[in-house]
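Peer 1: Only the shape, not the letters, is given here:
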């Protein structure tokens, strides 16, 4: 199977975690088979949220129930869950987005293996923006992560024209928050 080849390659470079996109057509048994293979290689698998439904995402992680299968939570993609997009009023959408992100973090707990962090431009609802001053309340998010004892990686993903400046800005902002809450 194709996924074995990718896990073998990840093992070759001593990767600790591999992120895969959630695929609801995969059965829990296939994910468990992937988890068993990954466990033999001592690599965790993080299933990344890709929009759709928050409830479906939580369900797939819990249904698989494998020690080497957990979540790669993409904070910006949370803004594209069905539960968020149905809310038309921007201030309510932002409030619900932050509530859902923190709820997901608490629900996932030790199954949260990796984070993809960036923000959403509130004017255009476009993701992969610099961390400070947009839709996601990173003070609240980092505090919630601290509360559950998260000690994994934070991967900053940006698609900004001024990418160097925005990467530095985001990195400094994140480092500052981590120094406050951890």
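Peer 2: Arrived safely. Given the structure is predicted, the values throughout are model-derived calculations rather than measurements. Numbers count the residues shown, from 1 in each chain.
Peer 1: Please make it C-alpha for all contacts and neighbour counts, starting now.
Peer 2: OK.
Peer 1: Look at the residue nearest the centre of the chain and tell me its secondary structure.
Peer 2: The chain has residue 73 as the residue nearest its centroid, 1.4 Å off, counting by Cα atoms, centre = their mean. Using DSSP: H, G, I helix; E, B strand; the rest coil, the structure places residue 73 in strand.
Peer 1: wait, what's in contact with it?
Peer 2: 47-49, 112, 114-116 (Cα atoms under 8 Å, 6 or more residues apart in numbering).
Peer 1: so how far is residue 56 from the nearest residue to residue 174 once chain neighbours are set aside?
Peer 2: Spatial nearest neighbour of residue 174, chain neighbours left out: residue 131 (7.6 Å); criterion: Cα to Cα, 6 or more residues apart in numbering. From residue 131 across to residue 56, the span is 27 Å (Cα to Cα, to the nearest Å).
Peer 1: In addition, the following structure is provided for comparison:
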């Protein structure tokens, strides 16, 4: 049976603990923690903030579905509003790459502390001067280092693919998992990303069976080859009945996390309407 969770990244104008209390009010069983500003940017995430987080989780009894370590906008002094994947684990600059590896390890520490099963990680884009084949070498090296740290803790690392990144679809993600042959590596399956890339999302689920560390949900207008803009379920063209049937068919029994960072002006509406739309399927 799949449970519903909601990511704090929709609550970018709230503190982390406030976001957790709001999410609990809407009936979710779990919460995904944003491992970035304004919530848990690890170089500045103090012991007091960790205590406050633990208190909020204890009081709401929410489970943590995932630590979302895809972005690190806190790295920048003046980051623009769009999400950054830099510095990524495929950067040619060794110091920058090592910074991101260490950042991901701090996400794993938090996952271990709050009993989250996994962290998710996006690969980033190959930058000028770094051809894809070289970027893949950096990716493999980085992931082995990260997994050496994560596996003894029992924390999985889910690659989240996205169009235009080095790893941008189901085929490439599953090939990466096969190539590395590590027990702790899987896929954080964002079904909106699969739809935008042009995949059959239910086929993506079925092909990923046994490797799914977590699921991200949002609706997409246009479905296959639609625009990459996260909408509240029911506002786009994805067939959520078919999605949940496919998850059930594969035996997946983790969390499906709503990722609606596109609604910072009214995250409560997004959380409430998404829950109402999807509750019948779980």
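Peer 2: Cool, the structure landed. As the structure is a computational prediction, the values presented were derived from the model and not from experiment.
Peer 1: Please say which position in the second structure the residue nearest to the centre of the first structure maps to.
Peer 2: In the second structure, the residue equivalent to residue 73 of the first structure is residue 189, according to TM-score structural alignment.
Peer 1: returning to that earlier point: residue 131 and residue 56 of the first structure - which one has more neighbours?
Peer 2: Comparing residue 131 of the first structure with residue 56 by neighbour count (other Cα atoms under 10 Å), the higher total belongs to residue 131, at 26 against 15.
Peer 1: Map residue 20 of the first structure onto the second structure.
Peer 2: Under TM-score structural alignment, residue 20 of the first structure pairs with residue 121 in the second structure.
Peer 1: these two touch, right, that match and residue 147?
Peer 2: No. Between residue 121 of the second structure and residue 147 there is no contact under Cα atoms under 8 Å: 11.9 Å.
Peer 1: Which one of those two is surrounded by more residues?
Peer 2: Neighbours were counted for residue 121 of the second structure and for residue 147 using other Cα under 10 Å; residue 121 has more, 24 against 20.
Peer 1: and residue 115 of the first structure, how many neighbours does it have?
Peer 2: Applying other Cα under 10 Å, we find 19 other residues in the vicinity of residue 115 of the first structure.
Peer 1: The second structure: which residue goes with that one?
Peer 2: So residue 115 of the first structure corresponds to residue 215, using TM-score structural alignment.
Peer 1: With the first structure overlaid, report how far the helix or strand hosting its match is off on average.
Peer 2: Element membership of residue 215 of the second structure, judged by DSSP states H and E, is strand 212-217. The superposed strand 212-217 of the second structure is, by mean Cα distance after the TM-score superposition for the first structure, a mean 0.6 Å from where its aligned residues fall in the first structure.
Peer 1: Output the contacting helices and strands for that strand.
Peer 2: Contact here means 3 or more Cα pairs under 8 Å, 6 or more residues apart in numbering; DSSP states H and E; on that basis strand 212-217 of the second structure packs against strand 156-159, strand 185-190, helix 191-197, strand 255-258.
Peer 1: Looking at these, which is nearest to residue 248 of the second structure?
Peer 2: strand 255-258 (11.7 Å; Cα to Cα).
Peer 1: What range does the closest one cover in the first structure?
Peer 2: Aligning strand 255-258 of the second structure against the first structure (TM-score structural alignment) gives residues 153-156.
Peer 1: Next: stretch 20-33 of the second structure.
Peer 2: With TM-score structural alignment applied, stretch 20-33 of the second structure matches no range in the first structure.
Peer 1: quick revisit: so can I have TSV of the helices and strands packed on strand 212-217 of the second structure showing distance to residue 244 of the second structure?
Peer 2: Output for these, formatted as TSV (distance: least, Cα to Cα, whole Å):
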stretch	distance to residue 244 of the second structure
strand 156-159	20
strand 185-190	13
helix 191-197	11
strand 255-258	9
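Peer 1: What helices and strands are in contact with whichever strand or helix holds residue 21 of the second structure?
Peer 2: Per DSSP H and E, residue 21 of the second structure falls inside helix 16-25. Identification of packing neighbours for helix 16-25 of the second structure by 3+ Cα pairs under 8 Å, 6+ apart yields strand 30-34, helix 47-60, helix 267-278.
Peer 1: Most tightly packed of the ones you listed?
Peer 2: Highest mean neighbour count among those (mean count of other Cα atoms under 10 Å): strand 30-34, with a mean of 26.
Peer 1: on that earlier part again, any idea which of the helices and strands packed on strand 212-217 of the second structure gets closest to residue 242 of the second structure?
Peer 2: helix 191-197 (11.9 Å).
Peer 1: can you confirm residue 139 of the first structure is in a helix?
Peer 2: Yes. Checked against three-state DSSP, residue 139 of the first structure lies within a helix.
Peer 1: what lines up against it once you look at the second structure?
Peer 2: Mapped onto the second structure by TM-score structural alignment, residue 139 of the first structure lines up with residue 241.
Peer 1: Would you mind confirming that that match makes contact with residue 281?
Peer 2: Yes. With contact defined as Cα under 8 Å, residue 241 of the second structure and residue 281 form a contacting pair (6.5 Å).
Peer 1: the helices in the first structure, which residues?
Peer 2: According to DSSP state H, the first structure carries its helices in the segments 2-12, 28-41, 54-64, 82-85, 90-108, 138-148, 163-181.
Peer 1: Distance to residue 126 of the first structure for these - can I get that in JSON lines?
Peer 2: Shown next, in JSON lines, are the helices of the first structure (distance: least, Cα to Cα, whole Å):
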{"stretch": "helix 2-12", "distance to residue 126 of the first structure": "31"}
{"stretch": "helix 28-41", "distance to residue 126 of the first structure": "31"}
{"stretch": "helix 54-64", "distance to residue 126 of the first structure": "19"}
{"stretch": "helix 82-85", "distance to residue 126 of the first structure": "12"}
{"stretch": "helix 90-108", "distance to residue 126 of the first structure": "13"}
{"stretch": "helix 138-148", "distance to residue 126 of the first structure": "17"}
{"stretch": "helix 163-181", "distance to residue 126 of the first structure": "15"}
